[in-house]
Structures are given as C-alpha cells and as structure tokens.
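Enquirer: sequence first, then the predicted structure:
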Amino acid sequence: MSQDGLFVSFEGIDGSGKSTQARLLADRLTALGRDVVLTREPGGSPGAEEIRALVLQGDPDRWSAETELLLFTAARRDHLERTIRPALEAGKIVICDRFADSTRMYQGLSRGNLRSKVDALHELMIGIEPDLTILIDMDPSTGLSRAKSRNTVEERFEDFGHGLQAQMRDGFLALAEEFEHRFRVIDGARAPESVAEDVWAAVSPHLT
C-alpha cells in the first residue's frame, strides 16, 4: 500500500476470538506509544454502523447474497473514506476486525458463489488490501458454541449453523494460501495470552 501507516486486519469464523485479539493488539501498541485506530466491519463509521444493523440482524433469509454484497461494499466504502484512509494517511496503525476477506467468504463463497463479483466490486470501489491479515483459526463447532453464547442481537450469520462455519473455515484457510504474502494463520484454540504472543510475533516485524 502507498499509505504511510500500517493496515492490519483480523479474520476468522464466528467465535474464533479475532475481536479479542484485535483489541489486545491495539492495547499493546497503544501502551508502546503508537497511534492506533481499532475498528470493525461491517461498521467503523456512522453510516457503516447503520448498514451493520441491516445485515447482521433479522432472519437468515432477509437478504440475498447479491444484496448483501452491495450492502457490505457500501459500508466498506464509507468506512474507507471516513476512517481507514484518513488514519493511514496520518501514519496511524489501523487494526480492523474483518475486512474484504470476510466478504470473499460469506458472500463470495458460501452464499451464492459470487467470488468474481466480490473481487470486481472490491477493485472498483475499495481498491486496497491490508498490509497484514491475521487469520485466527478455530474448530467450527467450538467457534459456533462460543459465538452463540454471546447472546447478542447480531446473530444472523451464526443462525446459518455449523455447515456455514465449517465451509468458512476451509475457505479462510484457502484464502491464506492464495494470499500467502499477507496472511498469517494462528491457532486460536489456546489461551488468549498465548494467541496474543503469536499475533505479536507476526505483527512486530511490520512496525517501523
């Protein structure tokens, strides 16, 4: 990327612990005096947060995969314009809980085999990838159990069940091979502190 900052994304199936690890990394960098923006997708800007409520709540069949793709891309564009790009241009470290790889999986692979459309729309409207993507790998049954125990209203994708989560895990691992230059796969089935140390080992070489 041409920006002066560092862009790190976290990916993984629901319940993998990626949100926890994103926060722990942000806390560690902040404690070291680094200027950090911790954000999430869908969301991360006022307009994108409104779209988040549309896509993560309600019946699993509320939207078609094609409509979801357009909604997620609209949210990502607003997030990029208002949060991510300004932070990177200011030299900050942006840590994002999910980015375009989640759309490649959830809409591009499992919900309608739309990967070519996902990539084309991403190139047209977003145009950037993270400098580093941390994939927190997790057994689908364990991840889904964790996710369902959170008891939040944002359960639409979790309600698709174990089959979707298993497909997503396989898909994320395949993405890690496809984009091996920016992906680092970390075993999430351990204590958060141990996972965090592996995350730090992956991120620290990118710091200047």
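Expert: Ah, there it is.

Enquirer: from here on, contacts and neighbour counts on C-alpha atoms
Expert: Fine.

Enquirer: measure the spatially most central residue of the chain to Leu32 for me?
Expert: The chain has Arg98 as the residue nearest its centroid, 1.0 Å off, counting by Cα atoms, centre = their mean. When distance is defined by Cα to Cα, to the nearest Å, Arg98 is 24 Å away from Leu32.

Enquirer: got it, and Arg62?
Expert: Distance from Arg62 to Leu32, by Cα to Cα: 44 Å.

Enquirer: higher neighbour count, these two?
Expert: Arg62 (14 against 9; other Cα atoms under 10 Å).

Enquirer: for Arg182, list the residues it contacts.
Expert: Listed by Cα atoms under 8 Å, 6 or more residues apart in numbering, the contact set of Arg182 reads 130-133.

Enquirer: may I see the ChimeraX selection of the buried members of those residues?
Expert: One line in ChimeraX is enough to select the buried members of these, burial here meaning 16 or more other Cα atoms under 10 Å:
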select :130,132,133
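
Enquirer: in strands, which of the contacts of Arg182 appear?
Expert: Judged by DSSP state E, the contacts of Arg182 include 132-133 as members of strands.

Enquirer: now the contacts of Arg182 in TSV, with distance to Pro205?
Expert: Converted to TSV, those look like this (distance: Cα to Cα, whole Å):
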residue	distance to Pro205
Pro130	15
Asp131	12
Leu132	11
Thr133	13
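
Enquirer: what is the nearest of the contacts of Arg182 to Ser102?
Expert: Using Cα to Cα, the shortest approach to Ser102 within those belongs to Thr133, at 11.3 Å.

Enquirer: included below, for side-by-side comparison, is a second structure:
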Amino acid sequence: MSAAGARFITVEGLEGAGKSTCLATIRDWLANRGIDPVVTREPGGTKLGEAVREVLLDHQYGGMTADSETLLIFAARAEHLAEVVRPALTAGQWVVCDRFTDATYAYQGGGRELGEERIEPLEQWVQGRLRPDLTLYLDVPVRAGLERAAARSTPDRFESEREAFFERARAVYRRRCATHPERMRLIDASTNLAQVQQRIEANLEAAFGHLV
C-alpha cells in the first residue's frame, strides 16, 4: 500500500535499450517538480539482492536451471520489496526501479520458455496486489541492442545468450504492453536520444502531470 501521492515507476528493456538514460530522464523530470525519488534496481537494491545479482550474472553458473534462476530472482524481489520498495511507498516517496516483474515474464517466461503460468503464482505470492503505476518499456531490435551492450562492457551470463533468447523476451515484452495498456508504455528506443527522452517525458506527463 502506498501513501497518497506516492507512485511506483519501473523501466524495462533488453540489453542496450538505454535504461540508464531513461532512469536519468525520469529522475530529472521528477526533480524539476520537487520530487526526490528512491531509485533502485532488480535484481539488487538490497545486500541480499546484490549478492543474488552477482550469482545470476556470473558465467560460472551458466548451467543453472531456469527454475532455480526464477526462484532466486523472486527471493531477491521479496527482500527488495520488504526492505526498500514498500517502506518508501508507505512513507510517501516515489520509487523508480530498473526492471521488475515484467522482466521475469520476458526473460524467464519467454527467454527461458517457462511460460507465464510458472511465474504468475510467484508474482502473487511475493507482491500481493502491488503493481507498478507506470512501466516504460524501451523497445529496440535485438541485434542493435546487443551491439550497444557489447561496446559498453564484457557480456555477462545473460548478455551472452543467443539472439533467439532475446527475440523471445522481446516478444513477451511487446505482448505485455498490448495486454496491459493501463500501465505499460512501449517507447521506440532505436531513434536518437532527444526523441527517446521526449517520449519518456510525454508519458510521464500523461500519467502524472495532474499530480505534480
């Protein structure tokens, strides 16, 4: 339960989609309206969550089963919600999170081919009725995103997956935007930075302009 005025915003996208830039744009938009949000990430955001993140991204665990991967993500999410997200919302603070459960549907449900039916019960158990107020999904062609990511750093365990994995994940993201239009917005992130930022700001204004 969030206090009156508090909002929960999540940013989603494949590797190289530009989530860091999107997060900075959101933070600036809120700051210009006198709001200092809690900015966090998943997996991560807590001591336990960051430890789980290291395991998930480490190549030495390349043989991890999809079930184990998904359960680790939800364990980290449960801690994140208990320690960071819910306390902030209850205190009236806005929360901006780099990835959330839509990423699990895309990466594990789609990429790992587990399917939504394996994830939905975990989502309900860990989150209850809590869902983001707004999710901005940055859409970019898979190959272009992977090229951006490879130029930025050495690929981690997920970034080293085959293109087909990310095509499945992208398809889930796009489908979820179509089936959850009340909160998910698809933003074409393949264009220039100024255009992407304008689209982000336009979506923030449409969703929250009447509040701030």
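Expert: Alright, I've got the coordinates. Please read these numbers as outputs of a predicted model, since none were measured by experiment.

Enquirer: quick TM-score on the pair, please.
Expert: Laid over one another, the chains give 0.93 as their TM-score (TM-score structural alignment, normalised by the length of the first structure), with 207 aligned residues with a Cα RMSD of 1.6 Å.

Enquirer: quickly note the distance from the residue nearest to Glu42 of the second structure when sequence neighbours are not counted to Thr191 of the second structure.
Expert: In space, Glu42 of the second structure comes closest to Arg99 once its chain neighbours are excluded; the distance is 5.6 Å by Cα to Cα, 6 or more residues apart in numbering. Applying Cα to Cα, the value for Arg99 of the second structure to Thr191 of the second structure is 21 Å.

Enquirer: same question for Gln198 of the second structure.
Expert: 11 Å.

Enquirer: so what sits against both of the two?
Expert: By Cα under 8 Å, 6+ apart, no residue touches both Gln198 of the second structure and Thr191.

Enquirer: ok, average deviation of stretch 164-175 of the first structure from the second structure?
Expert: Mean deviation of stretch 164-175 of the first structure from its aligned counterpart in the second structure after superposition (mean Cα distance after the TM-score superposition for the first structure): 1.2 Å.

Enquirer: show me where the second structure has helices.
Expert: 19-31, 47-57, 66-80, 86-90, 101-104, 116-127, 142-152, 163-179, 193-208 (DSSP state H).

Enquirer: and those helices, which is most packed in?
Expert: Each of those was scored by mean neighbour count; the highest is helix 101-104, a mean of 22, by mean count of other Cα atoms under 10 Å.

Enquirer: that one - contacts with which helices or strands?
Expert: On a contact count with 3 or more Cα pairs under 8 Å, 6 or more residues apart in numbering; DSSP states H and E, helix 101-104 of the second structure meets strand 8-13, helix 163-179.

Enquirer: ok, which of those comes nearest Pro121 of the second structure?
Expert: Using Cα to Cα, those put helix 163-179 closest to Pro121 of the second structure, at 17.1 Å.

Enquirer: ok, and what's touching the closest one?
Expert: Contacts for helix 163-179 of the second structure (Cα under 8 Å, 6+ apart): 14, 102-103, 105-107, 109-112, 137, 139, 142-143, 184-186.

Enquirer: buried ones only from the residues you listed, please, as a ChimeraX command.
Expert: The buried subset of the contacts of helix 163-179 of the second structure, as determined by 16+ other Cα under 10 Å, is captured in ChimeraX by this line:
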select :14,102,103,105,106,107,109,110,111,112,137,139,142,184,185,186
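
Enquirer: quick revisit: got a markdown table for the helices of the second structure, with distance to Thr10 of the second structure too?
Expert: Shown next, in a markdown table, are the helices of the second structure (distance: least, Cα to Cα, whole Å):
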| stretch | distance to Thr10 of the second structure |
| --- | --- |
| helix 19-31 | 9 |
| helix 47-57 | 17 |
| helix 66-80 | 13 |
| helix 86-90 | 14 |
| helix 101-104 | 9 |
| helix 116-127 | 14 |
| helix 142-152 | 19 |
| helix 163-179 | 13 |
| helix 193-208 | 12 |
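
Enquirer: indicate which one of the ones you listed is closest to Val39 of the second structure.
Expert: That would be helix 19-31 among the helices of the second structure, by Cα to Cα, at 8.1 Å.

Enquirer: for the closest one, give me the average deviation versus the first structure.
Expert: Looks like 1.7 Å for helix 19-31 of the second structure (mean Cα distance after the TM-score superposition for the first structure).

Enquirer: check which helices and strands that helix sits against.
Expert: strand 8-13, strand 95-98, helix 193-208.

Enquirer: re the thing from before, close enough to count as contact, the residue nearest to the centre of the first structure and Arg40?
Expert: Yes - using Cα atoms under 8 Å, Arg98 of the first structure is in contact with Arg40, at 6.2 Å.
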